[in-house]
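Enquirer: I need the structure of the sequence given here:
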Amino acid sequence: MILVTGASGQLGRLVIESLLEKTAASNIVAAVRNIDNVKDLAEKGVHIRQADYTQPDTLVTAFANVEKILLISSSEVGQREIQHKNVIEAAKAAGVSLIAYTSILKADTSSLILAEEHAATEKLLAESGVPHVLLRNGWYSENYTGTIGMALEHGAVQGSAGEGKFSAAARADYAAAAAVVLTRDNQAGKVYELAGDNAFTLSEYAQAISHLSGKAVIYQNLPEAEYTKALVGMGLPEGFAGILADSDVGASKGALFNDSKDLSILIGRPTTSIEDSIKAAL
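Expert: Here you go, the predicted model:
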C-alpha cells in the first residue's frame, strides 16, 4: 500500500494519476483533510482516508497497514515543521518501510527562507530512524505561468532574480518522478535533486511569452523590497510576499539552478520545457 498525503492538492492529484499508471488502484491510499474533495478518486478504486497534519490521531489511523508514504510538504509556511513532525512520528508508529518527502533544491545548503522548514524536516527524518528518500523539488513552472494573464495585461514580468537561472519543470514532471520512486525498490537513503533540464532567466521567460503570445512582454527587475510591495499589491500576504521575493534574490545567486538531470533520468524523458508550459497556460 502506497499512501499519498495532501492527495487533493495540485501535486498530490498528479502523483495519484501517475501511480495509477504503475500499480492497481487498490494499492493506493489518498490521504486528505476532506474526503469529499476526492470522490472521483474513490470511484476509480483508490482508498480514501481522512488525515490532517495538525491532528496526530487521524494520521495514526490513516497510516495503518501502509508500506510507503509520500509526505507532500504542507502548504502552511511557518507551520510546516511541527506538521511534518506529526506525520513522521505517526509513520514511525505505524511501522512504514519508507517515507518519501518533497523537499526543496539543495535544502541542506540553501540560503532561501523557504528552505528552512525543509531542512528542519530533513533533520527530523534523519533523527527518526524511519527509512526515507528525499525528493528535493526545484521550482514549478506553474509558479510563473499561473500568473501569465497578469504579465500579458501589464506587458511585464516582475521579479528580483536579475539574471539568475531557474531550473523549473512542470508540476506533472515532479509528480511522475515521485511515482517512480514510490514504486521502485531500494530507495531509502537516496537524495534526488529534481530540476528541469533547461534553465531560464526571467528575461528569457518574458521573451518566450512575447514570442508565443505575439504581445510584447518585458522583464522588470526590482529591488527586493519593491518586489515584495508589488506582490502585496497583487493580494499576497506580506509575509509570504517577502518569502517569494527572497526566493527570487536567492535565484539570482544560483539557489534555484541545478543541472543534475535527476528528474529527467527518473521519469525517462526530457522535462517539460518552459515554452510548452507557456503554451499550455496561454
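Enquirer: can we go C-alpha only for contacts and neighbour counts from here?
Expert: Fine.
Enquirer: those helices in the stretch 51-200 of the chain, which residues are they?
Expert: 56-62, 80-94, 115-128, 142-145, 148-154, 171-182 (DSSP state H, counting those that start in this stretch).
Enquirer: And the residue nearest the centre of the protein?
Expert: For the chain, residue 137 is the residue whose C-alpha lies nearest the centre (C-alpha atoms, centre = their mean; 5.7 Å).
Enquirer: so that residue touches residue 174, yeah?
Expert: Yes. If you go by C-alpha atoms under 8 Å, residue 137 and residue 174 touch, sitting 7.0 Å apart.
Enquirer: joint contacts of the two?
Expert: residue 194 (C-alpha atoms under 8 Å, 6 or more residues apart in numbering).
Enquirer: What is the burial count for residue 21?
Expert: 11 (other C-alpha atoms under 10 Å).
Enquirer: mind listing the strands for the stretch 151-282 of the chain?
Expert: 156-159, 191-194, 218-221 (DSSP state E, counting those that start in this stretch).
Enquirer: Next, the structure of the following sequence, for comparison with the previous one:
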Amino acid sequence: MTTLITGATGKLGGLTTGHLLDRVPATEVAVSVRDPAKAAALAAKGVDVRRGDFDRPEELDFTGVDRLLLISADGPDDVRITKQAAAVRAARDAGVGHIAYTSVVDAPTTPIGFARVHRATEEVIAASGIPYTFLRNAMYHENYTLPLAAAYERGALISAAGDGGNATASRDDLALAAAVVLSTDGHENTAYELTGPRAWTFAELAALASRATGKPLAHQEVRPVDYLAELRAGGVPDFLAELFVDHHAHIRDGVLSTVRPDLEELVGRPLTTIEQAVRVSLT
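Expert: Here you go, the predicted model:
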C-alpha cells in the first residue's frame, strides 16, 4: 500500500505527513513536492520523494499510488480549478485507487466565493470514477490567531463580520483527520464536514486575546467598504482583500457557524479549542 501526499512541504501537508508517519511505515509513504531538496528529511526517513508541480501536470508521478491526498493549490480561482482538474486526470491515468481531497465545509451549497474552486474540483473527482473522500475543512484557527499580534500593534482587532459565529478548527486536527482517512478503510465515496468544537465571534476573539496576554485588545467593527480599504492599505493584493471581505460577510450571515461532529469522531480525541489556539499564538 502506497499513500502519496501532494504539497507535503506546506503547512497542512507537512502536518499530515507527520501524522501519517506515526501510523504507517515510511516505506509506504510518498510525497509530491515542487522542490525535493526541501523534503530531504523525509527522504532520510525512507519516504519516496517525487518532484511534482501542478503547473506541469504532465510531469506529476502518481504511478503505483493506492491512496492520494490532493491538497488544494494556491492562487487565483480559475488557475486552481485548472491545475487541480489536471492533477485528477493524472491520478486517473496512473490508476490511483482512492483520492482524498482537502475541500471546504459545505462545498456544494455554501455561498462563500472561493468555494467554487472546491465545488468544481469535487465534481471532477466524482466524475473520474476514482473512489473519493472529501475532507471539507472549516477555516483554520491559525488564520485568525496569527494576526492577533498585528492587531495589538494596530490597537484593535478589525472585522466586518458583525456578531456572526465561525466554527474554526486547528490545522493540526484537520491534518490528523486526513492521516486517519489515508491509513484506515471505510471512507470511500464519503464527504466529511470538519469543523471545530464551537463557533466564536470576533468580539470573543479579542476578549480571549486580552485574557491570554493580560493586555486589553479592543474589537472594532467596520463597514465592508472600510475593511476593504484597511486591507488594501496594509498591502493585501486586491483579489485576496476582496476574498477576505466576502468571507467576513458570510461569517456575519452565519454561514460558518454550524458545528459538526465529524472531525472529533475521526481523530478520536477532544479537539483543540480556539481558547487554546489563542494562548499558543500569544504566549
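Enquirer: among the helices of the stretch 51-200 of structure 1, which is the most enclosed?
Expert: Across the helices of the stretch 51-200 of structure 1, averaging neighbours per residue (mean count of other C-alpha atoms under 10 Å) puts helix 171-182 on top, at a mean of 24.
Enquirer: residues in contact with that helix?
Expert: 2, 11-12, 14-16, 18-19, 22, 68, 70, 100, 135, 137, 140-142, 187, 194, 263, 266-267, 271-272.
Enquirer: out of those residues, which are buried?
Expert: Neighbour counting by 16 or more other C-alpha atoms under 10 Å classes 2, 11-12, 14-16, 18-19, 68, 70, 100, 135, 137, 140-142, 187, 194, 263, 266-267, 271-272 among those as buried.
Enquirer: So residue 48 of structure 1: helix, strand or coil?
Expert: Put simply, residue 48 of structure 1 is strand when judged by DSSP: H, G, I helix; E, B strand; the rest coil.
Enquirer: ranking the strands of the stretch 151-282 of structure 1 by burial, who's on top?
Expert: By mean count of other C-alpha under 10 Å, the strands of the stretch 151-282 of structure 1 have strand 191-194 as the most buried, with a mean of 23.
Enquirer: so what's residue 240 of structure 1 closest to, chain neighbours aside?
Expert: residue 77 (8.0 Å; C-alpha to C-alpha, 6 or more residues apart in numbering).
Enquirer: measure the one you found to residue 243 of structure 1 for me?
Expert: Noted for residue 77 of structure 1: a distance of 9 Å to residue 243 of structure 1, by C-alpha to C-alpha, to the nearest Å.
Enquirer: Check the contact lists of these two and give me the overlap.
Expert: Joint contacts of residue 77 of structure 1 and residue 243 (C-alpha under 8 Å, 6+ apart) are residue 114.
Enquirer: Looking at those two, which is more packed in?
Expert: residue 243 (16 against 13).
Enquirer: In contact with the more buried one: list those residues for me.
Expert: Per C-alpha under 8 Å, 6+ apart, neighbours of residue 243 of structure 1: 113, 114.
Enquirer: which ones are touching residue 160 of structure 2?
Expert: Residue 160 of structure 2 makes contacts with 221, 222, 223, 224, 227, 245, 248, 249, 252, as judged by C-alpha under 8 Å, 6+ apart.
Enquirer: The first one -> structure 1?
Expert: When structure 1 is aligned by TM-score structural alignment, the residue opposite residue 221 of structure 2 is residue 221.
Enquirer: That match against residue 156, yeah?
Expert: No. Residue 221 of structure 1 is not in contact with residue 156 according to C-alpha under 8 Å; the separation is 9.9 Å.
Enquirer: count of residues packed around the nearest residue to residue 162 of structure 2 once chain neighbours are set aside?
Expert: In this structure, residue 162 of structure 2 finds its nearest non-sequential neighbour in residue 252, 5.2 Å apart by C-alpha to C-alpha, 6+ apart. Neighbour count for residue 252 of structure 2, taken as other C-alpha under 10 Å: 20.
Enquirer: any idea how far residue 252 of structure 2 is from residue 200 of structure 2?
Expert: Taken as C-alpha to C-alpha, the span from residue 252 of structure 2 to residue 200 of structure 2 is 11 Å.
Enquirer: Overlap in contacts, these two.
Expert: Common contacts of residue 252 of structure 2 and residue 200, defined by C-alpha under 8 Å, 6+ apart, comprise 164, 165.
Enquirer: Number of residues surrounding residue 270 of structure 1?
Expert: 16.
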